[in-house]
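Novice: Just a sequence and a predicted model for now, questions to come.
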Amino acid sequence: MLKFTSLGGAGTVTGSKHLLDHDGKRILIDCGLFQGLKNLRELNWQPLPIAPSSINAVVLTHAHLDHSGYLPKLVKDGFHGEIFATDATRDVAELILKDSGYLQEKDAEYANRKGFSKHKPALPLYGLHDAEHALERFSSIPFDKAVQLPAGATLMFRHAGHILGAATADIVWGGKRIIFSGDLGRYGDPVMPDPVPVPEADYIVIESTYGNRIHETGDPTEMLSSVIERTVQRGGTVVIPAFAVGRAQSLLYHLWQLKQAGRLASIPIFLDSPMAISATDLLHAHREDHRLSPEDCDTVCGLATYTRDVEGSKAITASPYPKVVISASGMATGGRILHHLKAFAPDQKNTILFSGFQAAGTRGRAMLQGAREIKIHGQWIPVKAEIADLPALSAHADSDELMRWLSGFNHAPARTFIVHGEAEAAEALRVRIGKDLGWNATVPRQDQAFDL
């Protein structure tokens, strides 16, 4: 009997962990950190309901932290199998997991030094060395080629768009074919490829980040230009919290388009994120995984002033001149962006621009919902800057695009499981799948098991 259980990413948009059991063997698809709301983040510290040592293999659809960030903890707690991912995902995961481990160590050290944590001492969930040990367990496999997994299953990756290396996972096990969407990207994205259609499935596990929303139409380059130009006119700085992998590179592309058109000519652009800089370099290493020509890739990657060291980051904050600052993290949950928010959010001439999904409980969601102050490093920071949102720049498929991908299957699956979405988004997609396709769709609860 084949069994499916969501250990995370069920009823929430973070912490994706989906388990397949068959004849005493186990495969985990994605292994993400919970982010956002405190009650979700606390789940990272709870032991998994299964022993990590009992998992035979992990399949990683892409490297974003909410899909990969628990891997060092899984290995630390006893997982000793292989982690299967595309070549680009492995490279991106090296950046993200090392950064995550390093930042957790630094955050714990900072909290202990400043004394604002209620934990004495504050400890990281895992550290840099734990991340390095997890990376030793990776096995890279190509797109569009069926490979055997240790537990007897067959795996094939197809392009999902979204970010560099992102894939849908086609797993055949116990006579059943289960398709995991991972995170699906946009159709017609200028940088990333379209999600590749999948013809057959007995069961589908699909994300629902934007399951209840349609992205606004219009030219995202023009929308970005409008925000920057009005901010510059009042002498302000545009601060963009951006996911270091995917969103930062897409923003550079649109800014390059504006520069090509002779606009924003005198406005300096800073990419203040060592990880985003390294991720941008990976576009050169994995040219087959994106749409940019070698020449355009070189130009886009050379657009911004890169800031790797802390002193350079401080100089950006201290500069009174109008500029565009792209920095991580994308939901303002950590990283250098917090220092820029402390400096620029209190001044009404500046703009904080969001360009990706903001999960519940994050500073990004709070600001989009009108919060007039946010807590950073134990201090309450006033928010007087303009808050802008450009969902047209999102790397996530919207409801129509999720339905377009589902419509590519030749036959209805026995059941579609809707995961990786907040409750309203997941339920809206469930209703739409039933109405438009006539399929049997379910929103699983965390740790709810299903026999397939």
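Specialist: Structure received. Here the structure is a predicted model, which means the values were calculated and not measured. Numbers count the residues shown, from 1 in each chain.
Novice: Going by C-alpha atoms from here, please, whenever you check contacts or count neighbours.
Specialist: Will do.
Novice: tell me the contacts of residue 289?
Specialist: 88, 164, 165, 192, 193 (C-alpha atoms under 8 Å, 6 or more residues apart in numbering).
Novice: ok, 7 Å please
Specialist: Listed by C-alpha atoms under 7 Å, 6 or more residues apart in numbering, the contact set of residue 289 reads 164, 165.
Novice: any idea which helix or strand carries residue 119?
Specialist: Following DSSP states H and E, there is no helix or strand that holds residue 119.
Novice: Near it, how many residues? Count them for me, please.
Specialist: Other residues within reach of residue 119 by the criterion other C-alpha atoms under 10 Å amount to 11.
Novice: same question, residue 206
Specialist: The criterion is other C-alpha under 10 Å. On that basis, residue 206 has 25 neighbouring residues.
Novice: go on, residue 42?
Specialist: Residue 42: 11 neighbours (other C-alpha under 10 Å).
Novice: Distance of it relative to residue 114?
Specialist: The span separating residue 42 from residue 114 equals 22 Å under the rule C-alpha to C-alpha, to the nearest Å.
Novice: got it, and residue 77?
Specialist: 30 Å.
Novice: take a look at this one as well, against the first:
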Amino acid sequence: MRVHFHGAAGEVTGSLHEVEAAGHRVLLDCGMIQGSPEAERRNTEAFPFEPAGLDALVISHVHIDHIGRVPLLVKRGFSGPIYTQEASADLMPVMLTDAASISEGDAERFNRYRRAGEPEAQPLFTRDDVRDAMALVRPLPYDTRTTILPGVDIAFREAGHILGSASVELWGDGRKLVFSGDLGPKGTPILRDPATIDRADLVIMESTYGDRLHRDRLETIRQFGEILDTAWNEGGTVLIPAFAVGRSQELLYWFARHWDEWNMARWRIFLDSPMAAKVVGIYDRHADLFDEDARRVWQDKPNPFRLPNLHFTASRDESMAINRIESGAIVIAGSGMANAGRILHHFRHRLGRRQTHVVFVGYQAEGTLGRRLVDGAKWVRIHGHDVRVNAQRHTVGGLSAHTDQHGLMAWYGAIGGDAGAAHPPLALVHGEDRAREALAGEIGEHFGVQARLARPGDTLEV
């Protein structure tokens, strides 16, 4: 078995790992590169392999940095099966259709104002390309070992990151590879904890927060409640950039759980994302994947997805109308890193106001608008306009959908190696170098394993 690292090797986004096993070629994830405009232009480059030569694609979960180039892969010649967990299979067309709409819209806007002599822009992929890709999807349940090619088996295990997220076990050539996907922290609302995996011959593990520990969740929730109180007392509005899958639903969960304590009835809450509204329906259909705490909240509190003051804004006009509200609104809008979507519209109108509170509840990749705001930028450019930032900014790290350094070490530490080894060889991906180096140092000290920091073009023999 061989593993070729192509993407998310030295950066967080663009997941792309190729496995050769039993004479077949299997791709793990096919994600979009996110960040600066220069980084995102790399999405249009040729794949470092021939798409038509792949035999199967395995998807860990449906965040765009893990699936965002799937339609492009199909467009360029891949025609094999695409395997993913059942809930992920339901979520995938929603995510990719939204990404296609954004890409088509960006191309249309560029072409409308392009200068003479500039080449016409093309979307990365279209909604027709998404339909072609979805025809190849083959859903699989958790915890079921399945033969996907002669001599190659896979199984999906709960990763606790978003609905349908999975760690992947892959068997071939008498070896077993484990790919963590993105791992959630224990105790994440709604979701079950990441599953423990018994053994492996090689582990490929994410390292997004490999250099830090999250704040205590109870302390984080206390902080969140204080932010809401402060914003209300100042006559302000709360803006929350959030991914449509995972974070948006978790925020609604916390609003329901602390309905009385936070006096949530006084607010007007807007889920300003047509995609997130569709995702809520998919969460409802997969309630069997919820943890026990979520089921108790559903029984004892207002249903998080049907709060009496929750408004789903489908149309652009409804979204724009929110900005006529002077105070008392909580707006959850995409994208989670503020590099696209409706949150930009709200930022443009409200960042200049001191009484605006912007709450960041997830990772902000290098080069994104969210990262610049978190780093304290005084001016940002949105839709061609320079916007002064007077808004108050809050980073609530304890709500991250990624586990932290301790969580990553505990998950890896539970996996035994082959031939009597205490722990298997480890390659770290999906992290900036600072995070990977810190995590590698801790793992070496605690487990005696020298983790490899994978780079694009690296190959590992298993």
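Specialist: Good, I have the coordinates. Model, not experiment: these values are computed from the prediction.
Novice: picking that back up, okay, residue 77 and residue 114 of structure 1: which has more neighbours?
Specialist: Set side by side, residue 77 of structure 1 and residue 114 show more neighbours around residue 77, with 14 against 11, by other C-alpha under 10 Å.
Novice: show me the contacts for the spatially closest residue to that one that is not a sequence neighbour.
Specialist: On the basis of C-alpha to C-alpha, 6 or more residues apart in numbering, the spatially nearest residue to residue 77 of structure 1 that is not a chain neighbour turns out to be residue 52, at 6.3 Å. Counting by C-alpha under 7 Å, 6+ apart, residue 52 of structure 1 makes contact with 74, 77, 78, 79.
Novice: Spell out the secondary structure type for residue 171 of structure 1.
Specialist: Look at residue 171 of structure 1: counting by DSSP: H, G, I helix; E, B strand; the rest coil, its state is strand.
Novice: For it, what is the corresponding residue in structure 2?
Specialist: For residue 171 of structure 1, the aligned residue in structure 2 is residue 170 (criterion: TM-score structural alignment).
Novice: show me what contacts that match?
Specialist: When contacts are counted by C-alpha under 7 Å, 6+ apart, residue 170 of structure 2 is found next to 153, 154, 155, 176, 177, 178.
Novice: quick one: which of these sit in helices?
Specialist: Here DSSP state H is the test, and the contacts of residue 170 of structure 2 give no hits in helices at all.
Novice: from these, which two are the most distant?
Specialist: Distance extremes for those: the farthest pair is 153 and 178 at 11.9 Å, using C-alpha to C-alpha.
Novice: in the stretch 1-150 of structure 1, which spans are strands?
Specialist: Under the criterion DSSP state E, counting those that start in this stretch, the stretch 1-150 of structure 1 carries strands at the ranges 2-8, 17-22, 25-29, 57-59, 82-85, 138-140, 147-148.
Novice: ok, average deviation of the fifth one from structure 2?
Specialist: Once the two are superposed, strand 82-85 of structure 1 sits an average of 0.4 Å from its aligned residues in structure 2 (mean C-alpha distance after the TM-score superposition for structure 1).
Novice: Give me the contacts around that strand.
Specialist: For strand 82-85 of structure 1, the surrounding residues in contact (C-alpha under 7 Å, 6+ apart) are 57, 58, 59, 60, 61, 137, 138, 139, 140, 141.
Novice: what do you get for the shortest one?
Specialist: Residues outside strand 147-148 of structure 1 that contact it (C-alpha under 7 Å, 6+ apart): 154, 155, 156.
Novice: Name the member of those residues that has the highest neighbour count.
Specialist: Neighbour count (other C-alpha under 10 Å) singles out residue 155 as the most crowded of the contacts of strand 147-148 of structure 1, with 22 neighbours.
Novice: And the helices in structure 2, which stretches?
Specialist: According to DSSP H, the helices that structure 2 contains are 37-41, 64-67, 70-75, 86-113, 127-134, 217-233, 247-257, 274-285, 292-300, 316-321, 343-350, 369-374, 405-413, 433-447.
Novice: mean shift of the second one relative to structure 1?
Specialist: Spelled out, that is helix 64-67 of structure 2. With mean C-alpha distance after the TM-score superposition for structure 1, helix 64-67 of structure 2 averages 0.4 Å from its match.
Novice: and that helix, how far out from the chain's middle?
Specialist: Between the mean C-alpha point of helix 64-67 of structure 2 and the mean C-alpha point of its chain there is a distance of 7 Å (C-alpha atoms, centre = their mean, to the nearest Å).
Novice: tell me which residues of that helix are tucked away?
Specialist: By neighbour count with 16 or more other C-alpha atoms under 10 Å, helix 64-67 of structure 2 contains the buried residues 64, 65, 66, 67.
Novice: Contacts only, for the last one.
Specialist: Applying C-alpha under 7 Å, 6+ apart, one finds that residue 67 of structure 2 lies in contact with 29, 30, 31, 32.
Novice: residues contacting the closest residue to residue 218 of structure 1 other than its chain neighbours?
Specialist: Spatial nearest neighbour of residue 218 of structure 1, chain neighbours left out: residue 392 (7.7 Å); criterion: C-alpha to C-alpha, 6+ apart. Counting by C-alpha under 7 Å, 6+ apart, residue 392 of structure 1 touches 215, 216, 217, 220.
Novice: Recalculate using a threshold of 10 Å.
Specialist: When contacts are counted by C-alpha atoms under 10 Å, 6 or more residues apart in numbering, residue 392 of structure 1 touches 186, 214-221, 223-224, 355-356, 398.
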